[in-house]
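Enquirer: I'd like to go over a predicted model; first the sequence, then the structure.
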Amino acid sequence: MTTVGIIAEYNPLHNGHVHHFTEAKRISGADRSIVIMSGPFTQRGEPAAVSKRARTEMALHMGADLVIELPVVYAVQPAEWFAFGAVSLLEATGVADSLCFGSEAGTLGELLPLSAFLAEESSSLKAEIRARMASGSGFPAAYSAAAAAAWTSFMGEEKPLEAEIILRQPNNSLGLHYLIALRRLGSAITPLTVPRTGAGFHDPLQGGSGIASATAIRRLLQEGGSPAAYMPEYSVSILEREHAAGRGPLQLEDFRIPLRHVLSTHSAAELRRVQDMNEGLENRLLSSLSRLEKFTVAGLLQELKSKRYTLTRLQRLLVHTLLNHSREEMLPAGLGKGPGYIRVLGFRESGRLLLKQMKQQASLPVVTSPARFTHPMLERDLQAAAVFAGAYADPLRSDLYSDYLEPPVRV
């Protein structure tokens, strides 16, 4: 029996995700599937629309056999560390044969050689990135342009591969980092990709199409609309249940009160210790805060946003601030060691055998009950879940401490 791995956020799980899952099973020929999924907060620095338990339930109804949580210290990170953490977890399970991701390229033909080149991360590439950032570019743009220039110089082609275009496409970029992580880990997991179909990341909803981006669906939910045309019935049902219980959908604005409290009670020197709080951002943040007539997260982000500081980076910064993530605990030397455990969020009955096999073959402890295991990263996961639940309309003890009180989701 073979197993395909999928890295996802399912925020929320929609028809495009179902298509990707079906194609992943088809092209891999796998009998079983493992999903590595972000927990309460996501890679773009936003809270998930609904809890990790609800989204795990969606994934299991779709057909995933096993769902594992990506620790929050990797989940709320730029593509490089998000990908490294997720691929490291998949490798550590000891049971994954392949990893399938969606991409705009749709094939590995251009992605594989480019990822092999970028995996070396030469000193000249690093210097070029720093130089472009010093001239005012944000990291994503600086990385894309510097990597494309280095690749063109390396290939020496008259009509070089348009690496910058590839790198600027979000799914290609994330896929490249998956490939880089596999290479750096020396993994035997086989990479596979399927073409990303339907709406792009920023595309609005389109009538007559059953596929929309998760961003557009979340916007629709915030406006009170129905996403039924773009999501499988089980996902819609779970969303409706969570909404009726006052457990979402959440957005970053729902955390404005605790975030304002943190910002109002910390000095610039204290904020400087927060992950990603560099280049004097703590002073810019406090200055922006003082100019707001009425505090809103959207207003603060608008004050902070610039060519150098993208919305995504700033949102991640606010989440790190909210969760008290220090720079010291997220140094490359620490993150480079990979996760310290495999946290099982849920499994299907068909995944019981896979879970048993994983417990025998995994290179990390397999955690089904956080109350029986301790690790600094796991402590951060539990804290993040409690902070997330604190934004519910009327959070209960069972919401705030669900990680301790609830077993893995089973379908």
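Expert: Looks like it came in fine. Quick caveat, the model's predicted, so the values are computed rather than measured.
Enquirer: C-alpha from now on. contacts and neighbour counts both.
Expert: OK.
Enquirer: distance of the residue lying closest to Ala147 once chain neighbours are set aside from Leu400?
Expert: Nearest-residue entry for Ala147: Leu125, 6.6 Å, with adjacent residues in sequence omitted and distances by C-alpha to C-alpha, 6 or more residues apart in numbering. Distance of Leu125 to Leu400, computed by C-alpha to C-alpha, to the nearest Å: 45 Å.
Enquirer: Pretty sure the residue nearest to Ala147 sits against Ala150.
Expert: Yes. Leu125 sits in contact with Ala150 when judged by C-alpha atoms under 8 Å, with a separation of 6.5 Å.
Enquirer: Taking the centroid of the protein, which residue is nearest it?
Expert: Nearest residue to the geometric centre of the chain (C-alpha atoms, centre = their mean): Gln43, 3.5 Å.
Enquirer: State whether the residue nearest to Ala147 is indeed within a helix.
Expert: Yes. Counting by DSSP: H, G, I helix; E, B strand; the rest coil, Leu125 falls inside a helix.
Enquirer: Below is an additional structure, to be compared with the one above:
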Amino acid sequence: MKIAGVIAEYNPFHKGHQFHLDRGREITHADYVIVVMSGNYVQRGTPAMFDKYTRAEAALRSGADLVLELPVSVATGSAEYFASGAVKMLADTGIVTDLCFGSECGSLMDLQKLADILAEEPEEYQILLRKYLKEGMSFPAARAHAMKEYAPDLASDLLDAPNNLLGLEYLKALKRLHSTILPHTVQREGNAYHDITVTDGKSASASGIRDTLMKSQGVFTDRILQQLPFPELYKDYEGLSPVSENSFSLPLLQKLRALQDQPLEQYFGVSAELSNRIWNRLDEFSSFSGFTDLLKTRELTRTSVSRALLHVLLDVREYKPASVFRVLGFRKSSAILLKELSAHGNLPVITSLSQAGIPPKELYADHLYESVRSLLHGRSFQNEYRRKMLVI
């Protein structure tokens, strides 16, 4: 039995993701597809615009057979942490045979060559990396410059695209785990990852869809609806202010005030420099996004600052790979996967919160998200203990 693994955020699930699922199943000849997906918070260091159950249902309706949830510290980590935790989760299933990921270049051979260098870190490359870091570059920028100098022909365009970068991290993680999972890549089609335009007849990026919804204050225009395989799933969001980091501005400010002047290095991703900047500029706080902009520097990227602030808010103090398989949903026709996962997986399978095993901080993060969303949208609070996993 061949089982393909897919690592995703699906924020939201759009037709480009549908293409990736379909193509991934085709090139891997998979009998089943297991998706490990971010929950209510995502890798950019922000809350997801759409809750995890809505996104998981879209994936299941579109052909995914089983959706598992990534822990918060993995879902909101840097590309390396995100990839490492997600790949480990797939490996821990004991049943995933293949990994399929999207990339801008579409060349597994080129990505693998580059990933091998990054995983082994030859001395010459390390010297170059340290040189650029000393010049004050952020780590991603220093790594890109070092790699382009170390392997100019190979790295000239691979390190400039976000999906390529994530793909490299997946390949590094597989190598370091000595995993037998076989990697495959599907070339990304449609708009680039950071392209926020949404036009008729062309696949938009998730960031483009989110940006358009923010500008329209939650109105799903025809152009947006054309991008979503199952637009009816979003009826509860129609015309309502989208969930964003600024929806969490007050909780973040309250948390920082409660911690006033305490060292924040205890939180995942918070350096001494960032901790000092937070306290020096706290009185200028206007919003989550505004404060992030105030704190960023040449060395501290905006995304790394946003992640760090989110970790303070959610009390995430360290990177913790999955300790359980939290099942968000599955297809009835693929129920055998739950049995196989229980029989061969390295972690306990959790299908209900009545079962022990979900870390308390994961529940806190979910209930904070739902509290903010329910107040923002004027809807009743959905307690995680009473939510049932999806069965399609």
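Expert: Alright, I've got the coordinates. Just so it is clear, the model here is predicted, and its values are computed rather than measured.
Enquirer: What TM-score do the two superposed chains give?
Expert: The TM-score (TM-score structural alignment, normalised by the length of structure 2) is 0.92; 385 aligned residues with a C-alpha RMSD of 2.0 Å.
Enquirer: what about the residue nearest to the centre of structure 1, which SS state?
Expert: coil.
Enquirer: List the contacts of it.
Expert: By C-alpha atoms under 8 Å, 6 or more residues apart in numbering, the contact set of Gln43 of structure 1 is Ala75, Val76, Gln77, Pro78, Ala79, Phe82, Arg316.
Enquirer: Matching the last one against structure 2, which residue comes up?
Expert: So the one you mean is Arg316 of structure 1. Taking TM-score structural alignment, the alignment pairs Arg316 of structure 1 with Arg307 from structure 2.
Enquirer: excluding its backbone neighbours, what's nearest that match?
Expert: Using C-alpha to C-alpha, 6+ apart, the closest residue to Arg307 of structure 2 is Gly45 (3.8 Å).
Enquirer: And Glu362 of structure 2, by the same measure?
Expert: Computed as C-alpha to C-alpha, 6+ apart, the closest residue to Glu362 of structure 2 that is not its neighbour in sequence is Val72, at 6.6 Å.
Enquirer: Which residue in structure 1 aligns with Phe330 of structure 2?
Expert: Under the alignment (TM-score structural alignment), Phe330 of structure 2 maps onto Phe347.
Enquirer: how many other residues sit next to its match?
Expert: 26 (other C-alpha atoms under 10 Å).
Enquirer: Contacts only, for the residue nearest to it when sequence neighbours are not counted.
Expert: Nearest residue to Phe347 of structure 1, sequence neighbours excluded (C-alpha to C-alpha, 6+ apart): Leu66, at 4.3 Å. Residues near Leu66 of structure 1 by C-alpha under 8 Å, 6+ apart: Ser33, Ile34, Val35, Leu60, Val344, Leu345, Gly346, Phe347, Arg348, Gly351, Leu354, Leu355.
Enquirer: From Leu66 of structure 1, how far off is the fourth one?
Expert: Here Leu60 of structure 1 is placed at a distance of 7 Å from Leu66 of structure 1 (C-alpha to C-alpha).
Enquirer: Give the residues shared as contacts by these two.
Expert: Gly346, Phe347, Arg348.
Enquirer: and which of the residues you listed is nearest to Ser137 of structure 1?
Expert: Gly346 (41.2 Å; C-alpha to C-alpha).
Enquirer: Quick one: average offset of the host helix or strand of the closest one versus structure 2, please.
Expert: Per DSSP states H and E: Gly346 of structure 1 is located in strand 342-347. By mean C-alpha distance after the TM-score superposition for structure 1, the fitted strand 342-347 of structure 1 averages 0.8 Å away from its aligned residues in structure 2.
Enquirer: helices or strands up against that strand?
Expert: helix 52-62, strand 66-70, helix 79-93, strand 366-367, strand 409-410 (3 or more C-alpha pairs under 8 Å, 6 or more residues apart in numbering; DSSP states H and E).
Enquirer: could you dump those to JSON lines with distance to Thr310 of structure 1?
Expert: Written out in JSON lines, the entries for those read as follows (distance: least, C-alpha to C-alpha, whole Å):
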{"stretch": "helix 52-62", "distance to Thr310 of structure 1": "26"}
{"stretch": "strand 66-70", "distance to Thr310 of structure 1": "24"}
{"stretch": "helix 79-93", "distance to Thr310 of structure 1": "14"}
{"stretch": "strand 366-367", "distance to Thr310 of structure 1": "36"}
{"stretch": "strand 409-410", "distance to Thr310 of structure 1": "36"}
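Enquirer: How many residues are close by Ser156 of structure 2?
Expert: 14.
Enquirer: helix or strand for the closest residue to it other than its chain neighbours, which one?
Expert: In space, and not counting its chain neighbours, Ser156 of structure 2 is closest to Lys148: 5.9 Å by C-alpha to C-alpha, 6+ apart. Take DSSP H and E as the rule and Lys148 of structure 2 turns out to sit in helix 139-150.
Enquirer: what's next to that helix, contact-wise?
Expert: With C-alpha under 8 Å, 6+ apart, helix 139-150 of structure 2 has contacts from 124-125, 128-130, 132-133, 154-156, 159-160, 299.
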